[in-house]
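Student: Make a model of this:
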Amino acid sequence: MGGIRDVDMLPPVVEAMKAQKAQQAATCLKLGLGAPESGRDYVFSGSRGGLLKPNFLRDYIWYSTLKKAGLRRRTMYQTRHTFASNALAAGQAPSWVAQMLGHTTPEMLFTVYARYIPNRTRRDGSAFASRMSEAALPEAQKALAVIPK
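Tutor: Next up is the predicted model:
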């Protein structure tokens, strides 16, 4: 955790990043700053094309965006929970989700992130029963059709 790692970017993310980078370059040109030099062509930058300072991002962009969206105040780090719970709920392999989060094994997911997945905290078996009844219904109907009346 906390180190540098490769992260898979899904096609919509790649497209959004390319669009943002193009917008940043256009803004720099419009401000008369010229094209960003290689290695300093950031996807997200300050108003003059330089590095976006984390405190500014958090205090003036992140918190105001949360407020406008009607969401309670939270840290940017908590987006990890959102990613992990949504990926797992969508059926992504826990090993892939763990890799994207920088964990060496999926065990951490089940310890920390599983509580964010809908129905994972149910202890009444209703989600399983529902799944089984949906799957079993067509088979039961076939069986009833062949039973002599």
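Student: From here on, just use CA atoms for contacts and neighbour counts.
Tutor: OK.
Student: Contact partners for residue 72?
Tutor: residue 66 (CA atoms under 8 Å, 6 or more residues apart in numbering).
Student: Wasn't residue 42 part of a helix?
Tutor: No. The assignment for residue 42, made by DSSP: H, G, I helix; E, B strand; the rest coil, is coil rather than a helix.
Student: please give me the structure for this one as well, since I'd like to look at both together:
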Amino acid sequence: MDALRDRREQQTAERDACGAEWLESGYVFTTAVGSPVDPRNLNRHWCATRKRVGLDEYRFHDLRHSFVSLLLDLGVAPHIVREIAGHSDLQVTLGVYAHASTEEKRKALTQLSKLFE
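Tutor: Model (predicted):
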């Protein structure tokens, strides 16, 4: 709620600064002049950034994949990762993003071998 209140204050300041130029869209997250944010803006920003830092071969979606995979590798409960990622089904989270790392495999086999000691 605090973040939304802060956003409302920011948007009010933007509206006041624009005056008659403000485009009332009814959206919470808009451009500085009130128009809806064009999803292609994010892609354009990412393309410029990745080129500048030498990551030309990476798509923006690759960041999402890495983020979700890292959370799972860190041991975050899959149902929590599912909620953060916005997946409607846990099977999407586990089926697409849960890749067993070499370390996870080694740990599982070590646990199994302890069972037979």
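Student: TM-score for this pair?
Tutor: The TM-score (TM-score structural alignment, normalised by the length of structure 2) is 0.59; 108 aligned residues with a CA RMSD of 3.7 Å.
Student: Name the SS class of the residue minimising distance to the centre of structure 1, please.
Tutor: Structure 1 has residue 83 as the residue nearest its centroid, 2.9 Å off, counting by CA atoms, centre = their mean. The three-state label for residue 83 of structure 1, taken from three-state DSSP, comes out as helix.
Student: Could you check which residue of structure 2 pairs with it?
Tutor: Residue 83 of structure 1 maps onto residue 67 of structure 2 when the alignment is built from TM-score structural alignment.
Student: ok, now which ones touch the residue nearest to the centre of structure 1?
Tutor: So residue 83 of structure 1 contacts nothing (CA under 8 Å, 6+ apart).
Student: Check the spacing between it and residue 18 of structure 1 real quick.
Tutor: Using CA to CA, to the nearest Å, residue 83 of structure 1 is found at 21 Å from residue 18 of structure 1.
Student: Please apply the same query to residue 132 of structure 1.
Tutor: Applying CA to CA to residue 132 of structure 1 and residue 18 of structure 1 gives a distance of 44 Å.
Student: can you pull out the strands in structure 2?
Tutor: For structure 2, strands defined by DSSP state E do not occur.
Student: By residue count, what's the longest helix in it?
Tutor: helix 2-18 (DSSP state H).
Student: sorry, back to before: please tell me how far the residue nearest to the centre of structure 1 sits from residue 58 of structure 1.
Tutor: Counting by CA to CA - residue 83 of structure 1 and residue 58 of structure 1 are separated by 19 Å.
Student: Going along the chain, name the helices of structure 2.
Tutor: So, for structure 2 - with DSSP H - the helices run 2-18, 39-52, 60-73, 78-85, 90-92, 102-115.
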